[in-house]
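Undergrad: structure, please.
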Amino acid sequence: MSRFASSPAPRTALDGIPAYVPKPPRPPARGTSYRLFLNENPFPPLPSVREAISRASDGSNHYPEIFPTRLAGALADKYDVPLDHVVTGPGSVGIYQQIGQAFLAPGDEVVYAWPSFEAYPIVTRMAGARPVEVRLRDHTHDLDALAAAVTPRTRAVLLCEPNNPTGTAVGRAAVEAFLDDIPDDVLVVLDEAYVEFSGTADAVDGVALHRERPNLITLRTFSKAYGLAAWRVGYGFASPAVAEALRKCAVPCGVGRIAEEAALFSLTVEDELRARVEEITKERDRLRDALVGQGLPVAQSRTNFLWLPLGAGADAFARELETHGLLTRSFPGDGVRVTVGGREANDLLLSVAPAAARVPDPS
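TA: Predicted structure coming up:
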C-alpha cells in the first residue's frame, strides 16, 4: 500500500467554496474576441505611468517594502487623513482577506446584498462565518432590508457603492442614514471600487464618512479607473485600531515595488485620469441610450459597466454574444454585466444585441 494513499484534509469551512474565478467565457474558434467580463479599463496605463513602470522594473531584483510606506504617505496627503488610517493590499480583494482574518470567526454572520461583489461569499465562508444575503430591489441595494438583517450575531456588513454587478448607486444621504442604523460594534465595509465613475453630486464620499465612524472601512482601488488591474493595488481608510488589525494580517510585501511606483505616479497625473474617465463614462452613456433605444432593459449605471436584467434569458444572451467574440459576465437567472470596452467592441455589441436578446433560453 502506498504511503501516499491519503492526504491532509483541508478545513471543512472550505467545503463548497468556489475558487475566485469568474465563469470562464468560451471565446469563438476564430476572429477577434473582446474581454467585456472583468470590468477592466479598455485603455492601457497612462503613457507617463508606463514610463514610470519601465523605470521601476530596473529594481526588480529587490524586495519591496513590507508595507508600501511611500504610497501610504501619498494617499494620506491626497485625502488629508492621518497615515495610521491607511491600509493597502494586493487589490481590494487582498484587503477583504485581511478583514476576514482580522474580524471574522466561525459562527459570525456577514450581511451583504445579492447579487453583489462575488468575493463576498468566498471571504465570508473562508473565515467560517455565515453569509446572510439580501436580494436587491429594482437592481439596487435595499438598505432597509439590509439593516433589518443585522442581528446580534452580525459581525460585518459589506456594501458595494456603486454596486457590482448592477452599476447602481443609492447615494450619500441613503448610505449615511443606513450607517446610522448599524450598531457601532458591527464592522461596515464600504467598497468604492468604481467611485471615479460615479460623477454625481450626491455620490458617497467614504473617505469623509470614515472620519466620523470608527466602525467603517472605506475601500478603493487602482485597478479600474487608473487602469492598473494587473499590478494589484488596493487601498482603504479606517480608524487606527481597525487599520492596525488589518496591517497585522496583510501579506508582507503584498504591494510590489513596480506596482507601488505605478500607483504613486498615477496620483500625480489626475488631469489625465479625469479625461480618461470622462471618455469612458460618455461611452457608457452612449451604449446605454442605444441599448435602451433597441428595447433592451439596462439599469442606470454609475460605473464602467452596464447591467442588463434579463432574468431567465441572461445565459442565452451571453452565449449568443460569445459567438460574435463579445465575452461578457452572465449571472444566471438575474442578468448580464457588460464592461464598457473600446469603440470597436461597443459598436459590435450594439449591432448584435437585439438579435441576441431574442435567442430563446434552451432550458
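
Undergrad: use CA for all of it now, contacts and neighbours both
TA: Will do.

Undergrad: okay, which residue is most central for this structure?
TA: By CA atoms, centre = their mean, the mean C-alpha position of the chain lies nearest to A193, the distance being 5.1 Å.

Undergrad: another one to check against the first:
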Amino acid sequence: MVSPRPAVEALPAYRPGRNPADLAREIGVDRAIKLASNEVAFPPLPAVVQAVTAAAGETNRYPDNGAAVLTAALAERYGVDPGQIASGCGAVTLCQELAQAYSEPGTSIAFAWRSFEMYPLLARVAGARPVQVPLVPGRDGGPADTHDLDGLLAAIDDTTRLVFVCNPNNPTGTAVRRGELERFLDAVPATTLVVLDEAYREFVSDGDVPDGVELMRGRDNVAVLRTFSKAWGLAGLRVGYLIAEDPAVAEAVRKTHVPFSVSMLAQAAAVAALASEDEVRRRCAAVVAERARLTGELRERGLDVADSQANFVWLPVGEQAAPLAEALEARAVITRPFPGEGVRVTVGAPEEDDAFLAALDAVRDDVRVAVRPA
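TA: From the prediction side, this is the model:
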C-alpha cells in the first residue's frame, strides 16, 4: 500500500463553509443564508461580468503565466516595480508558495493563534515546525482575540524563516496598530521574512491600522499579501497577489508557482475590478456601516463583540461555539464555528443579518450563550 508522508497523513481536511442550497434541501426550506466564508453579498461588478464574458471566448488557450497585464496594473496602483509582485490562485496559494520557497525540515514558521487556519497546515506540508503564539486580550477584561507581537517576537529563533501576521486577524477581526507593528518589524531579524496577510485590508476603518504596503517600504524582509476574493468580489475566480520590498522574494514565490494556476478569466476579472475601484470603495463603505449595525445589535444582546476591522464579527462563546452554530443551521443560517473558541459571522446584506439575529434570538436560551454583565 502506498502511503503519504506521515505529516500529510496526520493533517485535518480543510472544511469550507456549507453550501446553502444543500442545507436548504436538508432542512426543507426555500432558502438558507450563508454567513460563513466572508464573501461579499454584492453581485459581481458589471465591468467584471463584461470582462469575463469577453475572455471566455479565448479559453481554448493557456492564460498568461506571468499575468503581465494584471501585474502592471497592480504595480501602477501601488507605485512599485512589476518585479516586486507575484500573483497566485488566491492568497492562500501564495502562502503555500512562500512556505515552499523558504522552509524545509529543521526550520519553523511562526504565527498567532488562533489565526488563519491554513498557517499550521502549510507549515507541516513544507516540512517546517509550526510555532503558535497565543492571542491576548485586546481590551481590559476581554477575551483573547489580538496578536501578541511581543510574544511573537520572542518566539523567533535561528530556525524561523517566516512569520505570518494576519492583520486584520481572521477569525477574530481585531487589528494591530501602527506603532506596535512598526516596532515589531524593526526588531525582527533580517534573516526572517515577515508576511503581512491583509486579505481584509479594504474593510479597515480605524485610521491607526496601517497599510502594510507603506510599512513594507524600506524593509527588505517584509512582504504583503492581498486578495481579490473579499472586497473585490472574486471569490469564485481565485486570484491573489504578493508585494515584496525585495524583488528576490517575489522571484522566489514565482519559482514555486504552479504554472497557469491564475486562470485567464481570473486575470481579466481582476484587471476589470481594479478599474472599478470607486464602486468597490462604495461597497466596502456599505459593509463597514452594516458591520457597525450588526456589532451594535449583538452588544445590545449582551454578547462580548470586539470592534472588527474585517467583513465579519467574532462571537467568543467558547464551548458553546459548535452547539450555537448547529442550532443556527437548523434555522437556515450558516456561520463558521471554531469549536471551543467562538463563531465567526460574515457581515451579509441587512436582510441576511436580520435573519441571523432572529435565529440567534430564537436559539440562544436553548444553547445558553454566555453574555457579558451589564
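
Undergrad: what's the TM-score here?
TA: Here the TM-score for the pair of chains, by TM-score structural alignment, normalised by the length of structure 1, is 0.95; 356 aligned residues with a CA RMSD of 1.6 Å.

Undergrad: ok so, going back, host element of the residue nearest to the centre of structure 1?
TA: Using DSSP states H and E, A193 of structure 1 maps to neither a helix nor a strand.

Undergrad: looking at structure 2, name the residue matched to it.
TA: With TM-score structural alignment as the criterion, A193 of structure 1 lines up with A199 in structure 2.

Undergrad: wait, that match sits on A235?
TA: No: if you go by CA atoms under 8 Å, A199 of structure 2 and A235 don't touch, sitting 11.6 Å apart.

Undergrad: related to what we said a few turns ago, quick check: the residue nearest to the centre of structure 1 touching A229?
TA: No: using CA under 8 Å, A193 of structure 1 makes no contact with A229, being 11.5 Å away.

Undergrad: quick one: the residue nearest to the centre of structure 1 from P121 of structure 1, how far?
TA: Distance of A193 of structure 1 to P121 of structure 1, given as CA to CA, to the nearest Å: 18 Å.

Undergrad: could you do D180 of structure 1 as well?
TA: 25 Å.

Undergrad: now do H62 of structure 1
TA: H62 of structure 1 is 36 Å from P121 of structure 1, by CA to CA.

Undergrad: do the same with P44 of structure 1
TA: 31 Å.

Undergrad: so these two - more neighbours on which side?
TA: Legend: neighbour count by other CA atoms under 10 Å for P44 of structure 1 and P121, higher for P121 (21 against 13).

Undergrad: where do the strands of the stretch 51-200 of structure 2 begin and end?
TA: Per DSSP state E, counting those that start in this stretch, the stretch 51-200 of structure 2 carries strands over the ranges 85-88, 108-113, 129-134, 136-137, 144-146, 160-166, 193-197.

Undergrad: gap between the third one and the chain center?
TA: Distance of strand 129-134 of structure 2 from its chain centroid, counting by CA atoms, centre = their mean, to the nearest Å, is 18 Å.

Undergrad: what helices and strands are in contact with that strand?
TA: Applying 3 or more CA pairs under 8 Å, 6 or more residues apart in numbering; DSSP states H and E, one finds that strand 129-134 of structure 2 contacts strand 108-113, helix 118-125, helix 149-155.

Undergrad: these: which one's closest to Y241 of structure 2?
TA: For these, the distance to Y241 of structure 2 is smallest for helix 118-125, at 16.9 Å, taking CA to CA.

Undergrad: and the angle from that closest one to strand 129-134?
TA: 160 degrees (axes from the mean of the first three to the mean of the last three CA atoms, to 10 degrees).

Undergrad: superposed on structure 1, what's the mean shift for helix 118-125 of structure 2?
TA: Its matched residues in structure 1 lie on average 0.6 Å from helix 118-125 of structure 2 after superposition (mean CA distance after the TM-score superposition for structure 1).

Undergrad: who touches that helix?
TA: Residues outside helix 118-125 of structure 2 that contact it (CA atoms under 8 Å, 6 or more residues apart in numbering): 7-8, 11, 92, 95-96, 99, 103, 108-109, 111, 129-131, 164.

Undergrad: mind listing what the closest residue to R135 of structure 1 other than its chain neighbours touches?
TA: Using CA to CA, 6 or more residues apart in numbering and skipping the chain neighbours, the partner closest in space to R135 of structure 1 is W114 (4.9 Å). By CA under 8 Å, 6+ apart, W114 of structure 1 lies in contact with 133-136.

Undergrad: whereabouts in structure 2 does the longest helix along structure 1 align?
TA: If you go by DSSP state H, structure 1 has its longest helix at helix 270-293. Here helix 270-293 of structure 1 aligns to structure 2 at residues 277-300, judged by TM-score structural alignment.
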